[in-house]
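>>> This is a predicted model, with the sequence first.
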Amino acid sequence: MKLSAEQLGSFLSREENLKPVFFLSGEEPLQMMEAADAIRAAAHKFGYKEREILQVDTGFNWDSLTMSSCALSLFSERKILDLRLSNSKPGKAGSNALREYVSKLPDDKILLIQTDKLDYRTKNTAWVKALDSAGVMIQVWKLSPAQTLGWIAKRLRQNNFQPSQDAVRFLTERVEGNLLAAVQEINKLQLLYGTGNLALKQVQESVSDSSRFNIFDLSNAVMVGNTHRVQHILHSLQQEGVAIQLVLWTLSDLSRQLYDACFQLEQGVNQTRVMSKIPRPRQQSFQIALQRLRQSTDWQDILSRNAEIDRLSKGQSAEGNKGVGRIWAGLLELALLLSGVNIMST
């Protein structure tokens, strides 16, 4: 059964809709996080009080899923098995384990699976089809500019604002598709103005009253290759206590966009078509980055650094817990790589 993220809230209001499997996939972190939170909250409401997290990384023993599905709770409580796939390809062992789980669904467990966006081939694999048939499959897409405009307007109204169209449009252009940043700005607007009518001037003043630098300044500095500014902005963001996940989302999203654009150009796609997918205010800076990175860029290194920083921020890296300082150092190295610096020579 397939649902959109928007349909999930009303669906979960009835206990009979609490299916044995919920499968979340996608690339937009806020919607993924909120969908998973909604499922866990509904499960808890209806008696699934315990939760076990299974993080699937290299070397994960899939037998642990089978053991967890059969294990009895010490307090006879029903349990959520929170399975987190580091990528959308679990391999042969994982595919078999997931199909086996579906064939013998436990009565006292809900399996919540979270993973990245599924490509076309993966969607048609036996394990994905088995999960879909056993429960609810929710694919979370990145929003288009028009959808982001509607999403921000709705979120403002949910927070008891009555925003003007100009206010919504300005905020939408400011966050450039980053819903985490949009929520951060809306929370700040609530602190400043409470509720009620929200005019363009109020949003502009809120944005200008924010930190000297923000994640959008960082993204632009990286694209134009201004390494001194990149270092200065990252230092300021760290001192101001900006959330690591917000900074990582910005750099990871930029990495994926640049990688996809370089790949398409290599495949002979017209540059005008490639650039049409980039918001107009960013196109000039994006083109500068594209010209710099098209040749001799080690994308495997860049993408693996993204993944490693993500694991470090969650305490799941093979390096162990290196502390917040190591995470910010990793973010700096990643930003400098995207800016055109050869890290090995620094």
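Nice, thanks for sending it over.
>>> switch to C-alpha atoms for all contacts and neighbour counts from now on
Noted.
>>> Helix or strand: which one has residue 184?
Using DSSP states H and E, residue 184 sits within helix 179-193.
>>> How far does that helix sit from its chain's centre?
With Cα atoms, centre = their mean, to the nearest Å as the basis, helix 179-193 stands 18 Å off its chain's centre.
>>> And stretch 178-195, by the same measure?
Computed by Cα atoms, centre = their mean, the chain-centroid distance of stretch 178-195 equals 19 Å.
>>> Figure out the helix or strand that residue 24 lives in.
If you go by DSSP H and E, residue 24 is part of strand 21-26.
>>> name the helices or strands packed onto that strand?
helix 29-45, strand 109-115, helix 126-134, strand 136-140 (3 or more Cα pairs under 8 Å, 6 or more residues apart in numbering; DSSP states H and E).
>>> the inter-axis angle of that strand versus strand 136-140?
For the pair strand 21-26 and strand 136-140, the angle between their directions (axes from the mean of the first three to the mean of the last three Cα atoms, to 10 degrees) equals 10 degrees.
>>> which residues touch the closest residue in space to residue 52 that isn't next to it in sequence?
Across the structure, with Cα to Cα, 6 or more residues apart in numbering as the measure, the residue nearest residue 52 apart from its sequence neighbours is residue 81 (5.1 Å). With contacts defined as Cα atoms under 8 Å, 6 or more residues apart in numbering, residue 81 is in contact with 51, 52, 53, 54, 68, 69, 109, 110, 111, 112.
>>> Pasting the second one now:
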Amino acid sequence: MRVYPDQLARQLAPLPQCCLIFGDDPWLCEQSRAAVQNEARRQGFEERIQLIQETGFSWNDLYEQWQAMSLFSSRRIIELTLPQAKPGTDGSAMLQTLMQMDNPDVLLILTGPKLAAEQTKSKWFKSLDTKGIYVPCTTPEGSQFQRWLDGRIQHYGLSLARDPREMLFALYEGNLLAADQALQLLQLLSPNDPISCEQLEQYFEDQSRFSVFQLTDAMLNNQQDKAQHILSQLKSEGVAMPIILWSLFKELAVLLQLKTALNNRQSLQSLWSKLRIWDKRKPIYQNALNRLELQHIETLLAGASAIELKLKQQGIEDWTGFSHLSILFDPRAHQKLAHIVLDQ
């Protein structure tokens, strides 16, 4: 059963046979694991065994721990870390076997990186999911991050008006660990009084973390301030320009195919599937298609090619040019800015 981190506490009484905690957000993974451990201790699981699937690991060790009598208590927690989230043939068979051997005195916690869709369809995952709960720990974005942030502000009993909340959102989006640490610090510095933007400026620096995919999504949605902010963060984090260009070319190529089809009065239905654009992302592309004409997309492709050429021939990462290119996702900017060629 899939349970999201903010719902986890309500699903732990009684404890399931196993808990699968997988994801790419370290704060959510740690908080979810701690929540399970705390509830397990409350229910009498006092002994904790930790195993890691690494070189030399034997799946018989897990089997023996499952069968062994506890030396210190009647109930035990077995934590198994799968660094690659791939138990392999032997591990898959062992996990399925254990799930057929009900043991109310053992709680199995599996942890690892984010699972791909095909992994959640595997036999080992389904056997565990049937007997337990699956907690996907993916970093919330946009409005989901705002809800998470509001919840943590309420958790710490802080008083923040709209402006400082929006500042925290901009500072820490994509970095839950830093955001939570910041809120803990605010609780110490100003536990009772309202917190202003001026105080936040004194206390914190920009610690948001973004991916190149969030950058291109912001561009497609014409979220100019957000796109420029993400681009600045990617530059400060040392993200290589070729990676950003790869993501941009990919999205522009998709846009070009979709816009060409529309101009030829073709249905996009078959293209959505062919280009692997799922329902969740269709509004993002539709937004860009409604806003941009074919010539705008061609201009963007030409601009990206110029930046790539400068990088390959001169070794120059033209961040200013990329910022300029981002602005051109707004068709109103084309009339005054499209003709400008930026030299470094």
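Received it, and whenever you're ready, just let me know what you need. All values derive from a computational prediction rather than experimental measurement.
>>> Give me the contacts around the strand holding residue 24 of the first structure.
Contact partners of strand 21-26 of the first structure, identified using Cα under 8 Å, 6+ apart, comprise 32, 35-36, 110-118, 131-132, 134-142.
>>> In three-state terms, label the residue most central in space within the second structure for me.
Centroid check for the second structure by Cα atoms, centre = their mean gives residue 139 as the closest residue, at 3.5 Å. For residue 139 of the second structure, the secondary structure call by DSSP: H, G, I helix; E, B strand; the rest coil comes out as coil.
>>> which one in the first structure is aligned with it?
Using TM-score structural alignment to pair residues, one finds that residue 139 of the second structure aligns to residue 142 in the first structure.
>>> got the contact list for the closest residue to that match other than its chain neighbours?
Using Cα to Cα, 6+ apart and skipping the chain neighbours, the partner closest in space to residue 142 of the first structure is residue 28 (5.4 Å). With contacts defined as Cα under 8 Å, 6+ apart, the neighbours of residue 28 of the first structure are 140, 141, 142.
>>> same thing but at 10 Å, please
By Cα atoms under 10 Å, 6 or more residues apart in numbering, the residues touching residue 28 of the first structure are 116-117, 139-143, 177-180, 249, 253.
>>> Could you tell me which of those residues remain contacts in the second structure?
Contacts conserved in the second structure for the contacts of residue 28 of the first structure, using both residues aligned by TM-score structural alignment, their matches' Cα atoms under 10 Å: 116, 117, 139, 140, 141, 142, 143, 177, 178, 179, 180.
>>> gap between the nearest residue to the fourth one once chain neighbours are set aside and residue 76 of the first structure?
This points to residue 140 of the first structure. Leaving out its chain neighbours, the residue that sits closest to residue 140 of the first structure by Cα to Cα, 6+ apart is residue 26, at 4.4 Å. Separation of residue 26 of the first structure from residue 76 of the first structure (Cα to Cα, to the nearest Å) stands at 34 Å.
>>> neighbour-wise, which of those two wins?
Just comparing residue 26 of the first structure and residue 76: by other Cα atoms under 10 Å the higher neighbour count belongs to residue 26, 18 against 10.
>>> how about the more buried one, what's its partner in the second structure?
Residue 26 of the first structure maps onto residue 23 in the second structure, with residues paired by TM-score structural alignment.
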